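Engineer: Okay, here's the prediction I keep looking at, along with the sequence it came from:
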Amino acid sequence: MLIQTPPLISEPSATTELRDIFASIDAFSCPHRLNFHLHTVHSDGKMQPIDLIQQAISQPLSDLAITDHHAIAGYYIAKEYLDHFAAQSHYPQSLPNLWTGIEINASLIFTEVHILGYSFDPEHEAMQPYVQSKTTAGLDYQAISVIKSIHLAGGLAVLAHPARYRRSPEDLIPAAAALGIDGVETYYGYDNSDPWKPSPKQTEEIRQIADTYGLLHTCGTDSHGFKISRRL
């Protein structure tokens, strides 16, 4: 097995904590304990951020991220609500951890892919081209720039749903690994099943490739509807 080279940029302790969470993920982690791919009305989802975080509290999830496309407003709204809820709660330690998240369009070996960013500083100047509610262009659109920007902002970069693109995971994952990506969204439901579950064939294929390059595994429902536990 090849071991991924550690990032050259000093990693914040919170990001190291999230890295450890990703390292523990398996096929049963989502959607009842973790969910690292969720959308709100601030991109192409149907849920209000407060509705989403209320579901996360009720479920309850231990960790989640709102990953709106090129937008961070949903995170701020959900975080404010969660902080207020925690201040009123007798058991704030039992509430979910909400991580910063985003989904960014990028070009990887001449193929448009989506790169998920986690645990980054949303105010960092490196992230500003990617939080304007629109796809970037030029150098900013290149996967190497997206990955570098997420790292500069202290975060982790993950290749979303690797089996949904024009080129295969066998092509895309090694190319992303060569650019320093941290992980891949290994556990993903490509058939939109209800209840949600990761697609076995694609999961096994992607897991093996990711392991070859020492990459982390993540999971998420990619929810765009009114339930965080399923995609649509």
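Structural biologist: Done, it's in. None of the values given here were measured: they were computed from a predicted structure.

Engineer: Going by C-alpha atoms from here, please, whenever you check contacts or count neighbours.
Structural biologist: OK.

Engineer: does the residue nearest the centre of the chain count as helix, strand or coil?
Structural biologist: Ranked by distance to the mean C-alpha position of the chain (C-alpha atoms, centre = their mean), the top residue is Leu116 at 4.3 Å. Under DSSP: H, G, I helix; E, B strand; the rest coil, Leu116 falls in the strand class.

Engineer: Kindly report the same for Ile150.
Structural biologist: Secondary structure state of Ile150, per three-state DSSP, is helix.

Engineer: Help me confirm that it comes into contact with Met127.
Structural biologist: Yes. Counting by C-alpha atoms under 8 Å, Ile150 sits close enough to Met127 to count as a contact (6.7 Å).

Engineer: before we go on, here's another structure to hold up against the first:
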Amino acid sequence: MLELHCHTTHSDGTLTPTELVSAALAAGVKVLAITDHDTLSGWNEAITAAKPYDIEIVPGLELSTVHNGRSLHLLGFYPNRDRLQPPLQERIAGRFRRAQKMVDRLADLGYPVELSMRGTMVPGRPHIANALVKAGYIQSPQEAFDRWLGEGKPAYVEYEKFSVFEGIKLLRDCTAVPVWAHPYLFCGGQVETLLPDFVAAGLMGLEVYHPSHTIAQTQTLEALCQQYGLLKTGGSDYHGPALGKTDDRHTELNHLHLSTELLTPLKQASIGLSQ
């Protein structure tokens, strides 16, 4: 079974890469992608942890971009680390700036919190939500998103401007296969309308299989992949237990039961980019 969208404590997951590999092993996962937000730092630990077991680690990331003023995420698989690491530093710095602005807004609203970051962790809204819980202002991270951190709420801060077109180009320039993550979670336009421009810019795949997609949406994405000659990927978007996201879509590992056959065309596409 295959998981092509998972997060660790190097971004907003709750399991270390080693713990994630152990959880994947227990769930019967054979292929596991590490796709932390805007960072590659969790790969080495995951690869080391997976060596004794029959688990293949797919190196990747989830890149934060903006389109029509809304957050749009791109998955990038098999990037050239040496090429991608330097430009990613600015994206990571932007995440820290964004987090600090949200913390400052919360303080202005009368809810000061301390955001402590460990090692290579890249900050996100779940970290701030958990800090609000720890400070005793609310009972659950969900409440933080409902009151302050969700889009349009008083403490929300948009991502710094980095367009989806810039993101696609960056990934391809670094030999990473660019895939639109959970397309139907995007709130800035209709998938069918936006897709032609993204494909023209070099998008190579769609995350067809995702817990947030309905059966009808999945079928539409499958048809779009057929129409445009795009790769199909999927995964649970696993963040580990007790995450504190804004919904319950981050479910258990391997619950989608995706075939490892999805990996072959992804690898072939990666080889094509590197040649």
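Structural biologist: Now that the structure is in, tell me what you want to look at. Just so we're clear, the structure is a prediction, and the values are computed from it rather than from any experiment.

Engineer: that older thread, would you mind telling me which of Ile150 and Met127 of structure 1 has the busier surroundings?
Structural biologist: Relative neighbour count places Ile150 above the other of Ile150 of structure 1 and Met127, with 27 against 21, counting by other C-alpha atoms under 10 Å.

Engineer: what do we get in structure 2 for that one?
Structural biologist: In structure 2, the residue equivalent to Ile150 of structure 1 is Leu171, according to TM-score structural alignment.

Engineer: cool, Ile209 of structure 1 as well?
Structural biologist: For Ile209 of structure 1, the aligned residue in structure 2 is Leu224 (criterion: TM-score structural alignment).

Engineer: Could I get the contacting residues of that match?
Structural biologist: When contacts are counted by C-alpha atoms under 8 Å, 6 or more residues apart in numbering, Leu224 of structure 2 touches 192, 230.

Engineer: Pull the number of nearby residues for the counterpart of Phe36 of structure 1 in structure 2.
Structural biologist: Structural correspondence for Phe36 of structure 1 with respect to structure 2 (TM-score structural alignment): Leu4. When counting by other C-alpha under 10 Å, one arrives at 27 neighbours for Leu4 of structure 2.

Engineer: Could you do Ser58 of structure 1 as well?
Structural biologist: A total of 10 residues lie near Ser58 of structure 1 under the criterion other C-alpha under 10 Å.

Engineer: how near is it to Leu179 of structure 1?
Structural biologist: Using C-alpha to C-alpha, to the nearest Å, one obtains 38 Å as the distance from Ser58 of structure 1 to Leu179 of structure 1.

Engineer: Does the residue mapped onto Leu98 of structure 1 from structure 2 belong to a helix, a strand or coil?
Structural biologist: Under the alignment defined by TM-score structural alignment, Leu98 of structure 1 corresponds to Ile57 in structure 2. The three-state label for Ile57 of structure 2, taken from three-state DSSP, comes out as strand.

Engineer: if I pick Ile57 of structure 2, what's in contact with it?
Structural biologist: Residues touching Ile57 of structure 2, when contacts are defined by C-alpha under 8 Å, 6+ apart, comprise 31-34, 46-47, 50.

Engineer: Apart from its chain neighbours, what residue comes closest to Val179 of structure 2?
Structural biologist: By the measure of C-alpha to C-alpha, 6 or more residues apart in numbering, the closest residue to Val179 of structure 2 outside its immediate chain neighbours is Gly205, 4.4 Å from it.

Engineer: got it, and Gln142 of structure 1?
Structural biologist: For Gln142 of structure 1, the closest residue by C-alpha to C-alpha, 6+ apart turns out to be Ser107, at 4.9 Å.

Engineer: In structure 2, which residues correspond to stretch 58-75 of structure 1?
Structural biologist: When stretch 58-75 of structure 1 is aligned against structure 2 using TM-score structural alignment, it corresponds to residues 26-43.

Engineer: Quick check: the closest residue to Tyr53 of structure 2 other than its chain neighbours vs Lys51 of structure 2, distance?
Structural biologist: Using C-alpha to C-alpha, 6+ apart and skipping the chain neighbours, the partner closest in space to Tyr53 of structure 2 is Leu25 (7.8 Å). In this view, Leu25 of structure 2 and Lys51 of structure 2 are 12 Å apart by C-alpha to C-alpha.

Engineer: between these two, which one's more packed in?
Structural biologist: In this view Leu25 of structure 2 and Lys51 are compared by other C-alpha under 10 Å, and Leu25 has more residues nearby, 18 against 11.

Engineer: that older thread, residue in structure 2 matching the residue nearest to Gln142 of structure 1?
Structural biologist: In structure 2, Ser107 of structure 1 lines up with Val66, judged by TM-score structural alignment.
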